[in-house]
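[1] the following comprises the amino acid sequence and a computationally predicted model.
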Amino acid sequence: MSNTLLSYALLILLAAIWGSSFLFIKVALGSITPLTIAAGRIALAGVILFVIMRVSGHHLPPRGRHWLFIGGAAALGNVLPFSLISFGERHVDSSLAAIMMSTIPLFTILMAHIMTDDEKLSTEKSVGVAVGFVGVVILIGPAALLDLGAQTVGQLTIACGALCYALSGIISRNLRHLPKLQSSAAIMVVAALMIVPIALIYDRPWTLSPTAIGVTSVVMLGVMATALAQVVILWILQMRGASFLSLNNYLVPLFGVFWGAVFLSEWPGTHVKFAFAIILLGVLIAQGGVTKLLHPRRKDVRKPVT
């Protein structure tokens, strides 16, 4: 298999794995609390990635300022989003949760404008973000935003998880100087040290009565949707880089909807499909996709919005 075919196969595999996480969360919620689900998957993934790192002959990063960014990435890239998505899915279908993740690139563009000096909003990015968030409003429903019921709160909670992912991505740019396997293992270990005590104190998981399928779902989340996914990410980054990996923003929600429909009979309504299409259109515009399609040889020079 050529490197090109292998990279696309890995990209599809990663999207399928990540997309399945929303299904496993929904199933686990039948007998396990949200914090315990998040703590279980993070702890399992932390152990696995640490072992892989050590077997590969590496150690955790040395002392230094980068541990502040590792802590930030652990909290914003794992602890908070895993917990928020699990809480949100108590009231929201897994397929809808997956669709909400398509907003990550929009949040990333907005946060990069605020937090960086060299990634300011251009006219094209501004239009794309505006279109994308119109899709979010359609998805949640304008009336629902005025009357915050359980499902609306669940959707907004998941959207906050997407925002956390975006912030984590920006913070993680400060770890580029570290070997990726070391930083990934360190982030997951720190995330486990953060959330496991919280889950033990607030959830008291030993008082729960989890079903076999619930425990299996948490194991699948930790081993496959977190640890294995991270290994695939590192492989893709080594082969094709971050720009190629970002194509997952389009694929993960599609797989999330697919798994929810196949295993949970969650069939999105017409307005959900329409909203999803609007969000993806916004992401495409914001990432310069329309300009590249119309002017494939034109140099991308965009004036920042002041």
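    Nice, I can see it.
[2] CA only for contacts and neighbour counts going forward, please
    Will do.
[3] contacting residues around stretch 187-202?
    Stretch 187-202 is contacted by residues 35-36, 38-40, 42-43, 45-47, 49-50, 70-71, 73-75, 78-79, 205 when judged by C-alpha atoms under 8 Å, 6 or more residues apart in numbering.
[4] could you do stretch 51-59 as well?
    By C-alpha under 8 Å, 6+ apart, stretch 51-59 touches Leu181, Gln182, Ala185.
[5] if I look at Asn249, how far off is Leu284?
    Computed with C-alpha to C-alpha, to the nearest Å, the distance linking Asn249 and Leu284 is 10 Å.
[6] cool, and Leu294?
    In terms of C-alpha to C-alpha, Leu294 sits 13 Å off from Leu284.
[7] those two: which has the busier surroundings?
    Set Leu294 next to Leu284 and count neighbours by other C-alpha atoms under 10 Å: Leu284 wins out with 20 against 9.
[8] which residues touch that one?
    Applying C-alpha under 8 Å, 6+ apart, the residues contacting Leu284 are Gly128, Val290.
[9] so which helix or strand takes in it?
    Element membership for Leu284 (DSSP states H and E) is helix 270-286.
[10] and the next element down the chain from that helix?
    As assigned by DSSP H and E, the chain's next helix or strand after helix 270-286 is helix 289-294.
[11] roughly how far is that next one from the heart of the chain?
    Taking C-alpha atoms, centre = their mean, to the nearest Å, the mean C-alpha location of helix 289-294 is offset from the chain mean by 26 Å.
[12] mind listing what's buried along that helix?
    Under the neighbour-count criterion of 16 or more other C-alpha atoms under 10 Å, helix 289-294 has Gly289, Thr291 buried.
[13] residue nearest the centroid of this protein?
    By C-alpha atoms, centre = their mean, the chain has its centre lying nearest to Tyr165, at 5.6 Å.
[14] roughly how far apart are it and Gly214?
    To Gly214, Tyr165 is 25 Å away according to C-alpha to C-alpha.
[15] hang on, the earlier thing: in the helix holding Leu284, what's buried?
    Neighbour counts using 16+ other C-alpha under 10 Å place 272-273, 275-276, 278-286 of helix 270-286 among the buried residues.
[16] cool, and stretch 223-241?
    223-234, 236-237.
[17] what's next to that stretch, contact-wise?
    Residues from elsewhere that reach stretch 223-241 (C-alpha under 8 Å, 6+ apart): 3, 7, 10-11, 14, 17-18, 20-21, 41-42, 44-46, 48-49, 180-181, 184, 245.
[18] in helices, which of those residues appear?
    Secondary structure from DSSP state H places 3, 7, 10-11, 14, 17-18, 20-21, 41-42, 44-46, 48-49, 180-181, 184, 245 of those in helices.
[19] before we go on, here's another structure to hold up against the first:
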Amino acid sequence: MSSQNAGAAPSTPAPTPAFILFNLLICSFLWGSAFLFVKLSGDLNPFVLAAMRGVIGGTTLAMWFMLQGKSILPQPHEVKVWAFLGTFNGWLPNVLVAYALTQIATAPAAMIQASSPLVVAVMSHLMFADERLSLQRLFGVLVGFIGMGILIGPAALPDSGINPLGMIAMVLVACSYAAANVYVRTVKTMDPGRMALGQQIGSGSAATVLALLVAGPSAFAPVPVHVAPLLALGAMSTALPILFFMHMIRRTGPTRASMVGYLAPVWTILLAVLFLNESVGLRELLGGAVVLSGVALVSFTGRLRRAR
């Protein structure tokens, strides 16, 4: 999800509230459905799952570019960007998510991933002079990490029934997405659409090579059995929301568009309860609410400060 932070100023005419709400709901639903389709993809090797997601997502975006008569080949100055985003916003978190969902339920996984903006805030504080944490934003970060403690803490207790490796994997996912988001802010001259395309091409290519090296060609044998959820994962939950988001960010600007990150976990939890027969306990609800409260405090406080 890194192209989420690279957008241009909104264009005229100004978007209506109905347009903003509709696009936020659709985009967040599509991204939130990814966890469901990962679960429905069965016991595929995590590298194979990441490879198929990247290849299908990249193919979908490439077709969209070609329909517009645009090149899908990287320019020399784009190779490094495509490789970085393909790793930290592509195959690496995709592999970790696929592994984590074999160990823990989708609801806590989605809530932990939603903490990524907190990591972004800390990394930005360390890297960018104009992104120092104010006391209010620091409070938001602390609140968010308290929520993380509520979600993850019980996994450290013996006989808790919670797999700590799954929790750790999702923390690494949040850190990986955060690294990509911070990196995108340093890329000044590349169109966000080409970053999204390069991210998927880089992700699918690298994950396919790694899957062949780590798991071998035989690991791809179960793919035809799970082709339906894989197509949905790659096209509907990866490529399509990126296209919606690029359109939305150009009309509404990055401030409103980033609300997608707050809504996606809600859809993930609803889909898990409806289609995966998962239950959500009080601890998960409390921890998720605290995490999202911290994220909101960090995000909105920073935006208000920059708007003055």
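    Arrived safely. None of these values were measured; they are calculated from a predicted model.
[20] TM between them?
    Remark: TM-score between the superposed chains equals 0.88 [TM-score structural alignment, normalised by the length of the first structure]; 291 aligned residues with a C-alpha RMSD of 2.3 Å.
[21] now that we have the contacts of stretch 51-59 of the first structure, which of them are buried?
    Listed as buried from the contacts of stretch 51-59 of the first structure are Leu181, Gln182, Ala185; burial here means 16+ other C-alpha under 10 Å.
[22] OK, contacts around the last one?
    Remark: with contacts taken as C-alpha under 8 Å, 6+ apart, Ala185 of the first structure is in contact with Gly46, Leu49, Phe50, Met53, Leu60.
[23] lining up these with the second structure, which overlap?
    Contacts from these that recur in the second structure, judged by both residues aligned by TM-score structural alignment, their matches' C-alpha atoms under 8 Å, are Gly46, Leu49, Phe50.
[24] what does the first one align to in the second structure?
    In other words, Gly46 of the first structure. By TM-score structural alignment, Gly46 of the first structure lines up with Gly58 in the second structure.
[25] Three-state assignment for the closest residue to its match other than its chain neighbours, please.
    Distances taken as C-alpha to C-alpha, 6 or more residues apart in numbering put Gln200 closest to Gly58 of the second structure, at 4.5 Å, once the chain neighbours are dropped. Of the three states, Gln200 of the second structure takes helix under DSSP: H, G, I helix; E, B strand; the rest coil.
[26] against Asn89 of the second structure, how distant is Gln200 of the second structure?
    9 Å.
[27] same question, Ala180 of the second structure
    6 Å.
[28] higher neighbour count, the two?
    Asn89 (28 against 23).
[29] just give me the match in the first structure for that one.
    When the first structure is aligned by TM-score structural alignment, Asn89 of the second structure is paired with Gly77.
[30] would you agree its match is in contact with Cys164?
    Yes: using C-alpha atoms under 8 Å, Gly77 of the first structure is in contact with Cys164, at 6.3 Å.
[31] drop anything exposed from the ones in helices among the contacts of stretch 223-241 of the first structure.
    7, 10-11, 14, 17-18, 20-21, 41-42, 44-46, 48-49, 180-181, 184, 245.
[32] now the buried ones among the contacts of stretch 51-59 of the first structure in TSV, with distance to Thr123 of the first structure?
    Shown next, in TSV, are these (distance: C-alpha to C-alpha, whole Å):
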residue	distance to Thr123 of the first structure
Leu181	37
Gln182	38
Ala185	38
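[33] the equivalent of Phe128 of the second structure over in the first structure: neighbour count?
    Matched by TM-score structural alignment, Phe128 of the second structure corresponds to Thr116 in the first structure. For Thr116 of the first structure, the count of nearby residues is 10 (other C-alpha under 10 Å).
[34] strands of the stretch 1-150 of the second structure, start to end?
    For the stretch 1-150 of the second structure, no strands turn up when DSSP state E, counting those that start in this stretch is the criterion.
[35] need the contact list for the aligned partner of Ile152 of the second structure in the first structure.
    Superposed on the first structure with TM-score structural alignment, Ile152 of the second structure falls opposite Ile140. Taking C-alpha under 8 Å, 6+ apart, we find Ile140 of the first structure in contact with Thr152, Gln155.
[36] how about a cut-off of 10 Å?
    Leu96, Met100, Gln151, Thr152, Val153, Gln155, Leu156, His271, Val272, Ala275 (C-alpha atoms under 10 Å, 6 or more residues apart in numbering).
[37] buried ones among those?
    Leu96, Met100, Gln151, Thr152, Val153, Gln155, Leu156, Val272, Ala275.
[38] what about those, which are in helices?
    Using DSSP H, these in helices are Leu96, Met100, Gln151, Thr152, Val153, Gln155, Leu156, Val272, Ala275.
[39] ok, back up a step: now do the shared contacts for Asn249 and Leu284 of the first structure.
    Common neighbours of Asn249 of the first structure and Leu284 (C-alpha under 10 Å, 6+ apart) are Pro105.
[40] mind listing the helices in the stretch 201-306 of the first structure by residue range?
    For the stretch 201-306 of the first structure, the helices defined by DSSP state H, counting those that start in this stretch cover 212-220, 229-239, 242-245, 248-264, 270-286, 289-294.
[41] for Val129 of the first structure, find the nearest of these.
    The closest of these to Val129 of the first structure is helix 270-286. By C-alpha to C-alpha, the value is 5.8 Å.
[42] residues in the second structure aligned with the closest one?
    Counting by TM-score structural alignment, helix 270-286 of the first structure sits on residues 282-298 of the second structure.
[43] what's the average distance of that stretch to the first structure?
    Average distance, stretch 282-298 of the second structure versus aligned residues of the first structure after superposition (mean C-alpha distance after the TM-score superposition for the first structure): 1.1 Å.
[44] distance between that stretch and the chain's centre?
    Taking C-alpha atoms, centre = their mean, one finds the center of stretch 282-298 of the second structure at 17 Å from the center of the full chain.
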